[in-house]
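Here's my sequence, what's the structure:
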Amino acid sequence: MAKYEEVKNGVIFPVGEKNEAYAQYFVGQSYLQTLVADLQVNVGVGNVTFEPGCRNNWHIHRNGFQLLLVTGGEGWYQEEGKPAQSLKAGDVIVTQDGVKHWHGATKDSWFEHIAITAGTPEWLEAVENEIYNRL
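Below you'll find the predicted structure:
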């Protein structure tokens, strides 16, 4: 049994549907519930839920930023050239424009965060299993 299984039921915000639109940029299954999609606001806000072992590819936000507000479970965040950071509910991550990074669940836990994103993502290669499995 995976840790924090209650996350899959949408403890704070709805889990949403399977994240099919971005599936090619994830290893494993994620879910996306858009919370703010107002073109006049110029930022996207979504609840992203990761099944255990799920993570997104390395990516960069161009002409913008990304804020991650962790709401449940256990996960990882890593910027290129830096060690991975363990994440839990209440943690906040600020990713500046142009910083290559990835984030996702631990191997044995569900993970959920609110992503507040401005700019355009540039999706890159998947996080190598060898690197992920060492965490």
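
going forward, measure contacts between C-alpha atoms and count neighbours the same way
Fine.

Now do the strands in the protein.
Taking DSSP state E, the strands of the chain run over residues 17-18, 26-27, 30-36, 44-50, 55-56, 59-79, 85-88, 92-95, 101-105, 111-123.

who are the neighbours in contact with the closest residue to residue 26 other than its chain neighbours?
Nearest in space to residue 26, with sequence neighbours left out and distances taken as CA to CA, 6 or more residues apart in numbering, is residue 56 at 4.1 Å. Taking CA atoms under 8 Å, 6 or more residues apart in numbering, we find residue 56 in contact with 25-27, 102-104, 126-127.

again, only using 10 Å
In this structure, residue 56 makes contact with 22-30, 50, 101-105, 123-127, judged by CA atoms under 10 Å, 6 or more residues apart in numbering.

cool, and residue 125?
Contact partners of residue 125, counting by CA under 10 Å, 6+ apart, are 25-26, 56-59.

please give me the structure for this one as well, since I'd like to look at both together:
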Amino acid sequence: MLETRKASGIEDSFGEEATPLPENFDSHEAGNQVRNELVGRDITDNPSAYARFAPVIDDYLKAHLFGDIFARDTLSYKDREIATLSALAAMEGLSPQLKGHFRVSLNVGLSQTELLDFVQALKTSVSAKSADTAGDALSEVIAERYSAEGIRVSRAGIHPPTKGSPDYFTGTAEIDNRFGKHPPSVVRGATVTFEAGARTAWHTHQHGQLLIVTEGSGLVQEWGEAAKVIRPGDSVWIPPHKKHWHGASANSPMAHIAIVEDPQGNATEWMELVTDEQYSEANK
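Prediction:
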């Protein structure tokens, strides 16, 4: 393969050599400690069926793979897991192994966001099929972790609301981020309270948005269409990539709950502010 790459004009540079291991290095003991760290529990006495059937295989893995190879300091544990996940995602029928290595990846410090970014990189740089396989496995692993935690209640008032940025809002709007994403769910939401006359800038949402009006009277408008009045109890569905704004009417404050799907942290694309002329026309 290296010769083929070289013939194609690709120059592969060689990495640094690993630091030599000490003479008294015990690969079996070191490997046992590394494996326990990776899986997050003590499996010195490995209960796996293969280890019971052929203990020599388990000894070899501990001493050579987790001992000798993992002791080489040219790659971090995180780097090794990303490389392993990449190889597993490219092959079929290895979902159990993928889930196992996603668990290890979380144990060694890779975040859920980094692993979701990894799945997205597979989609854009490898194939949709490999990304779907990896994404399904990751979703199951994350769901396991959150299910183990049980039901969580987030109390109102713990986090103070923030003021909407003047880059994205005209007038005074307060944003209370009521809930973030709880993987495998990619849904997050906030309560937004607008003073009379306040509104968002024009914007779009990658996966759409749901608004539920809770107080006051407001407006929502799609680009090129007439504004619509919204009142408490109304729900508004805004399809993906529809340019729009929403906010309070000129003579009344308004509050709504806003819910979006945000798998990659880029659910909203902000655009220009709504002009006073556009807003006045919407209030007629």
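
Drop the TM-score for these two in here.
Once superposed, chain against chain, the TM-score is 0.83 (TM-score structural alignment, normalised by the length of the first structure); 120 aligned residues with a CA RMSD of 1.5 Å.

Tabulate the contacts of residue 125 of the first structure (TSV), appending distance to residue 84 of the first structure.
What follows is the contacts of residue 125 of the first structure, written out as TSV (distance: CA to CA, whole Å):
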residue	distance to residue 84 of the first structure
25	19
26	17
56	14
57	14
58	13
59	15
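
export the strands of the first structure to a markdown table and tack on distance to residue 134 of the first structure?
Listed next are the strands of the first structure as a markdown table, based on distance: least, CA to CA, whole Å:
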| stretch | distance to residue 134 of the first structure |
| --- | --- |
| strand 17-18 | 27 |
| strand 26-27 | 16 |
| strand 30-36 | 21 |
| strand 44-50 | 19 |
| strand 55-56 | 14 |
| strand 59-79 | 12 |
| strand 85-88 | 13 |
| strand 92-95 | 22 |
| strand 101-105 | 14 |
| strand 111-123 | 18 |
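
out of these, nearest to residue 131 of the first structure?
Nearest to residue 131 of the first structure, of all the strands of the first structure, is strand 59-79, at 11.0 Å by CA to CA.

for the counterpart of residue 270 of the second structure in the first structure, what are its contacts?
Using TM-score structural alignment as the criterion, residue 270 of the second structure maps onto residue 123 of the first structure. By CA under 10 Å, 6+ apart, the residues touching residue 123 of the first structure are 22, 24-25, 56-61, 100, 102.

Next: residue 119 of the first structure.
Residue 119 of the first structure touches 42-44, 60-66, 97, counting by CA under 10 Å, 6+ apart.

Name the nearest of these relative to residue 34 of the first structure.
residue 44 (7.8 Å).

what residue of the second structure matches up with that closest one?
Checking with TM-score structural alignment, residue 44 of the first structure has residue 188 as its match.

Ok, residue 32 of the first structure next?
So residue 32 of the first structure corresponds to residue 175, using TM-score structural alignment.

cool, and residue 132 of the first structure?
Match for residue 132 of the first structure (TM-score structural alignment): residue 279.

Isn't its match up against residue 197?
Yes. If you go by CA atoms under 10 Å, residue 279 of the second structure and residue 197 touch, sitting 8.5 Å apart.

Return every residue with contacts to both of those two.
What both residue 279 of the second structure and residue 197 touch, as defined by CA under 10 Å, 6+ apart, is the set 247, 249-250.

so who does residue 267 of the second structure touch?
188, 204-209, 240, 260-261.

From the contacts of residue 125 of the first structure, list the buried ones, please.
Listed as buried from these are 25-26, 56-59; burial here means 16 or more other CA atoms under 10 Å.

quick one on the thing from earlier: any idea how far residue 190 of the second structure is from the match of residue 32 of the first structure?
Per CA to CA, to the nearest Å, residue 175 of the second structure is found 7 Å from residue 190 of the second structure.

which residues are common contacts for these two?
Counting by CA under 10 Å, 6+ apart, the residues touching both residue 175 of the second structure and residue 190 are 161, 257-258.

Kindly present those residues as a markdown table, with separate columns for distance to residue 58 of the second structure.
Formatted as a markdown table, those follow (distance: CA to CA, whole Å):
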| residue | distance to residue 58 of the second structure |
| --- | --- |
| 161 | 54 |
| 257 | 54 |
| 258 | 52 |
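
Just give me the closest of those to residue 130 of the second structure.
Nearest member of these to residue 130 of the second structure, counting by CA to CA, is residue 258, at 32.8 Å.

Per the alignment, that closest one pairs with which residue of the first structure?
By TM-score structural alignment, residue 258 of the second structure lines up with residue 115.

contacting residues for its match?
Contacts of residue 115 of the first structure (CA under 10 Å, 6+ apart): 34-35, 43-48, 66-70, 93.

repeat that with 6 Å
45-46, 67-68 (CA atoms under 6 Å, 6 or more residues apart in numbering).

With residue 19 of the first structure instead?
Counted by CA under 6 Å, 6+ apart, residue 19 of the first structure has contacts 30-32.

Now do the counterpart of it in the second structure against residue 176 of the second structure, distance only.
When the second structure is aligned by TM-score structural alignment, residue 19 of the first structure is paired with residue 163. Distance of residue 163 of the second structure to residue 176 of the second structure, given as CA to CA: 9 Å.

again, but for residue 280 of the second structure
Counting by CA to CA - residue 280 of the second structure and residue 176 of the second structure are separated by 27 Å.

Which of these two has more residues huddled nearby?
Using other CA atoms under 10 Å as the criterion, residue 280 of the second structure and residue 176 rank with residue 176 on top: 19 against 12.

So the more buried one sits against residue 191, correct?
Yes. Look at residue 176 of the second structure against residue 191 with CA atoms under 6 Å: they come within range, at 5.1 Å.
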